[in-house]
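[1] next one to model:
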Amino acid sequence: MKPPYKITGKILKLVASISEKIGEVNSAHLSKPPTELRKKNRIKTIHSSLEIEGNTLTIEQITAIVENKRVIGPKKDILEVKNAIAVYDYLDNLNPYNFDSFCEAHGILMKGLIESAGRLRTKSVGIVKGSEVTHIAPPSEMLKPLMNDLFEYLKNGDDLNLTKSCVFHYEMEFIHPFIDGNGRMGRLWQTLILKDSYPVFEYLPIETLIKERQEQYYESLGKSDNTGESTVFIEFMLEIILESLEELLSIQNVSLTNIDRLNLFKSLVKKDYFTRKEYLMSFREISSATASRDLKFAVENGLIEKIGDKNTARYRYK
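    This next block holds a predicted model:
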């Protein structure tokens, strides 16, 4: 069953703007941003998503953990960061349309933090803000059928993944399938759904913008609860997505290294054979000599194999 929401004029306008920005991102070779930028954005993502949930570690401390350095801080906070690093590193192995994969991700994210990591809750829960109960989640016996319906919509719904990712995020928060970790799972899974259609979203720190507008984030969830549909939340999240793309495009003088170019080209050609000319056509800003150096470096370092010589040379990623 399709979750309740309306496609408003605002949603259509935001989707059009986002699609335009994704085109600009692809043209600027930012669909897989430079390595250093990817690392910084991943750290910002982890920091913001966990800070929303009360984690006290700083960006500097999280960077140290990523670099396997010793950090002094609350054990729970350090474990939350290590788990988040593990699940984001595992993204390529997760299937956004598979419920078992969803539970597996929760198991990684909440390992050692709750006893029921990776398993649906068996108790009733309510969301409390201050002294007020703002949301009573569905009873535990309804969780499996509700989540099955949600994944069915995700797999077979007619709307764009841009919209479906927002709907999933809201509906999962509403269902509240786990005893803890629902917020971070909603944000993680929206990233995974978006990444399936648009690789750039793996490296966009959407959570940072959510953290900056945390009050609006919770307001939009509350308004959607009150109206019984996710329309307001979809509009809010599409605004966040658009802003994150605009922020990426605002970075001036982004220069790709040879490794960045080779990794980006690999995501385009996969295991197909290609020529130096085809490689050069994807990076019109570099010279033919630079393209040759890139490919020579890749061959010498075992990244690609070369068949033939000079004008007949063809390449393929290993």
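[2] from here on, just use CA atoms for contacts and neighbour counts.
    OK.
[3] so what's Phe236 closest to, chain neighbours aside?
    Ser220 (6.8 Å; C-alpha to C-alpha, 6 or more residues apart in numbering).
[4] how about the strand or helix carrying that neighbour, which residues are buried there?
    Using DSSP states H and E, Ser220 maps to helix 214-227. Neighbour-count burial for helix 214-227, counted by 16 or more other C-alpha atoms under 10 Å, picks out 217, 220-222, 224-225.
[5] now swap in stretch 49-63 and tell me
    Buried-residue list, stretch 49-63, by 16+ other C-alpha under 10 Å: 49-52, 55-57, 59, 61-63.
[6] tell me how far the helix or strand hosting Leu50 lies from the chain's centre.
    Here Leu50 sits within helix 35-52, counting by DSSP H and E. Centroid displacement of helix 35-52 relative to its chain, using C-alpha atoms, centre = their mean, to the nearest Å, is 11 Å.
[7] that helix packs against which elements?
    Secondary-structure packing of helix 35-52 (3 or more C-alpha pairs under 8 Å, 6 or more residues apart in numbering; DSSP states H and E): helix 59-66, helix 75-89, helix 182-197, helix 206-212.
[8] dump the residue contacts of Thr163.
    Shown in contact with Thr163 (C-alpha atoms under 8 Å, 6 or more residues apart in numbering): 234, 238.
[9] so how far is Val15 from it?
    Thr163 sits 8 Å away from Val15, going by C-alpha to C-alpha, to the nearest Å.
[10] again, but for Gly9
    Counting by C-alpha to C-alpha, the gap from Gly9 to Val15 is 10 Å.
[11] if we can go back for a sec, buried set for the helix holding Leu50?
    38, 41-52.
[12] quick one: the residues you listed as a markdown table, columns for distance to Ile136 too.
    Formatted as a markdown table, the buried residues of helix 35-52 follow (distance: C-alpha to C-alpha, whole Å):
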| residue | distance to Ile136 |
| --- | --- |
| Arg38 | 38 |
| Asn41 | 34 |
| Arg42 | 33 |
| Ile43 | 33 |
| Lys44 | 31 |
| Thr45 | 28 |
| Ile46 | 28 |
| His47 | 28 |
| Ser48 | 26 |
| Ser49 | 23 |
| Leu50 | 23 |
| Glu51 | 24 |
| Ile52 | 21 |
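[13] one more, so I can put them side by side:
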Amino acid sequence: MKNIYFKENNKIRELVKKIEALNIAYKTLEPPPEIIKDLLGKSLLKSALYSARIEGNPLSLAEVGERSLEKNSKSLHQKEVANLLSAYLFVNSKNAPKMFSKNLILKLHQLVMKNIFSQAGSFRSEPSAIFNQAGIAVYLAPSPKLINGLIDELILFANQKSVPVLAKSAVIQFAFEKIHPFLDGNGRVGRLLSAFILFKAGYSYLSSSLEEYINENKLQYYEALEPSKDAGGFVEFYLQALLQTAKKNFSKINADNTKTEGNDLLPRRKEILLIIKDHPDCSFDFISRRFSSVNPKTLHYDLKKLQDSGFVIKIGRTRGALYRAKN
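    Just a heads-up that it's a prediction; the model follows:
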């Protein structure tokens, strides 16, 4: 992009290295689908809430939940969070587009501003500026005539495979704020675009609820967004936010995974363990006959987890291997 730049430095490289290491470690955990689903559901609600709070929404986590959002649709603050939740669910779903595009940007704005803003899903056609708390204009946005061209540049940058994805997700948010293509909702859509980039690159579980960190460090966030062209400071802030969020999410997943494999075994694994206790030295075929509707690969995975957790011993290595409960 012509008007936006950043120079990779040692700090950025170190942050990227740590985040990538956590992502690799996460993949080796192989958490069960139910743990992933639970974490992602809670994290996306947090992303929606804290993205709204960054913009001044007063609701707290205790005040929102999917049910309350549905029941209190007349409240503007509830609508804001409900709309954002819909947008984050869309970004993290199979229905999300494969490529970063103008249609994606307009779709996200439409979701975010639904029943809130009359020009939802449309670029602005009038001048705009960013004001500080004193009401003083601190940044004049580009002319409406330039918006489509600047967005096209952003799309080209976003779809470049040569740009490292973690830095790319930060620069996109920074550049989008500078383009300021909408009269309202630019910050919320910008954060969603970063989330989209991370989801497509396989970082969604570690980056979920990144907005909570940003909300807690709002002053630094806005200070990092201030320079008009140099995105370096914002990239550093964003990667630090991503690293802290990734550490938090990894610890949560690891703890839940350990708990699941301990006394709180998943129902099917608990049943498998009971079968092995009742029938010492039983074969895989014997166990699989009790779970005819379950994929054999899933049963092998369950047995491996029971072994890893110290509940079961495998005797032999061939197809004739037997399983015995560990005393």
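[14] now the TM-score, please.
    Once superposed, the chains reach a TM-score of 0.77 (TM-score structural alignment, normalised by the length of the first structure), with 273 aligned residues with a C-alpha RMSD of 3.0 Å.
[15] what number of residues lie near Thr191 of the first structure?
    By other C-alpha atoms under 10 Å, 27 other residues sit near Thr191 of the first structure.
[16] what is the burial count for the closest residue in space to Val66 of the first structure that isn't next to it in sequence?
    Using C-alpha to C-alpha, 6+ apart and skipping residues adjacent in sequence, the residue nearest Val66 of the first structure is Ile85, 7.4 Å away. Using other C-alpha under 10 Å, Ile85 of the first structure has 20 other residues around it.
[17] does Ile85 of the first structure touch His47 like I think?
    No - with contacts counted by C-alpha atoms under 8 Å, Ile85 of the first structure stays clear of His47, the gap being 10.2 Å.
[18] following the helix holding Ser220 of the first structure, which helix or strand comes up?
    Elements were assigned by DSSP H and E; along the chain past helix 214-227 of the first structure, the next helix or strand is helix 231-249.
[19] by how much does that next one deviate from the second structure on average?
    Helix 231-249 of the first structure: mean distance to aligned residues in the second structure after superposition is 0.7 Å, counting by mean C-alpha distance after the TM-score superposition for the first structure.
[20] who's in contact with that helix?
    With C-alpha under 8 Å, 6+ apart, helix 231-249 of the first structure has contacts from 5-8, 10-11, 14-15, 17-18, 21-22, 24-25, 162-163, 166-167, 170, 204-206, 209-210, 217, 220-221, 223-224.
[21] now do stretch 267-286 of the first structure
    With contact meaning C-alpha under 8 Å, 6+ apart, stretch 267-286 of the first structure is reached by 261, 265, 287-288, 291-292, 295, 313-318.
[22] which ones among these are found in helices?
    Judged by DSSP state H, helices contain the following of the contacts of stretch 267-286 of the first structure: 261, 265, 288, 291-292, 295.
[23] grab the nearest non-local neighbour of Ser124 of the first structure.
    Per C-alpha to C-alpha, 6+ apart, closest to Ser124 of the first structure is Pro139, 5.4 Å.
[24] how many residues are close by that neighbour?
    15.
[25] about what we covered before: quick check: which of the helices and strands packed on helix 35-52 of the first structure is nearest to Phe102 of the first structure?
    helix 182-197 (7.8 Å; C-alpha to C-alpha).
[26] return the mean post-superposition distance for that closest one against the second structure.
    Taken over the aligned residues, the distance from helix 182-197 of the first structure to the second structure averages 0.7 Å (mean C-alpha distance after the TM-score superposition for the first structure).
[27] what's that helix aligned against in the second structure?
    Aligned using TM-score structural alignment, helix 182-197 of the first structure spans residues 186-201 in the second structure.
[28] which residues touch the matching stretch?
    With C-alpha under 8 Å, 6+ apart as the criterion, stretch 186-201 of the second structure contacts 51-52, 55, 84, 87-88, 91-92, 98, 100, 105, 108-109, 112, 165-166, 168-170, 172-174, 176-177, 180, 204, 207.
[29] distance between that stretch and the chain's centre?
    Counting by C-alpha atoms, centre = their mean, stretch 186-201 of the second structure comes out at 9 Å from the chain centroid.
[30] same check on stretch 180-188 of the second structure?
    For stretch 180-188 of the second structure, the distance to the chain centre is 21 Å (C-alpha atoms, centre = their mean).
[31] same question, stretch 123-131 of the first structure
    Put simply, stretch 123-131 of the first structure sits 28 Å off its chain's centre (C-alpha atoms, centre = their mean).
[32] any chance you could list what contacts that stretch?
    The contact list for stretch 123-131 of the first structure, computed with C-alpha under 8 Å, 6+ apart, reads 133-140, 179.
[33] could you flag which of the residues you listed are buried?
    135, 137-138, 140, 179.
[34] double-check that Ile127 of the first structure belongs to a strand.
    Yes - the assignment for Ile127 of the first structure, made by DSSP: H, G, I helix; E, B strand; the rest coil, places it in a strand.
[35] aligned counterpart of it in the second structure, please.
    Under TM-score structural alignment, Ile127 of the first structure pairs with Ile130 in the second structure.
[36] same deal with Met142 of the first structure?
    Match for Met142 of the first structure (TM-score structural alignment): Leu146.
[37] understood, closing this out.
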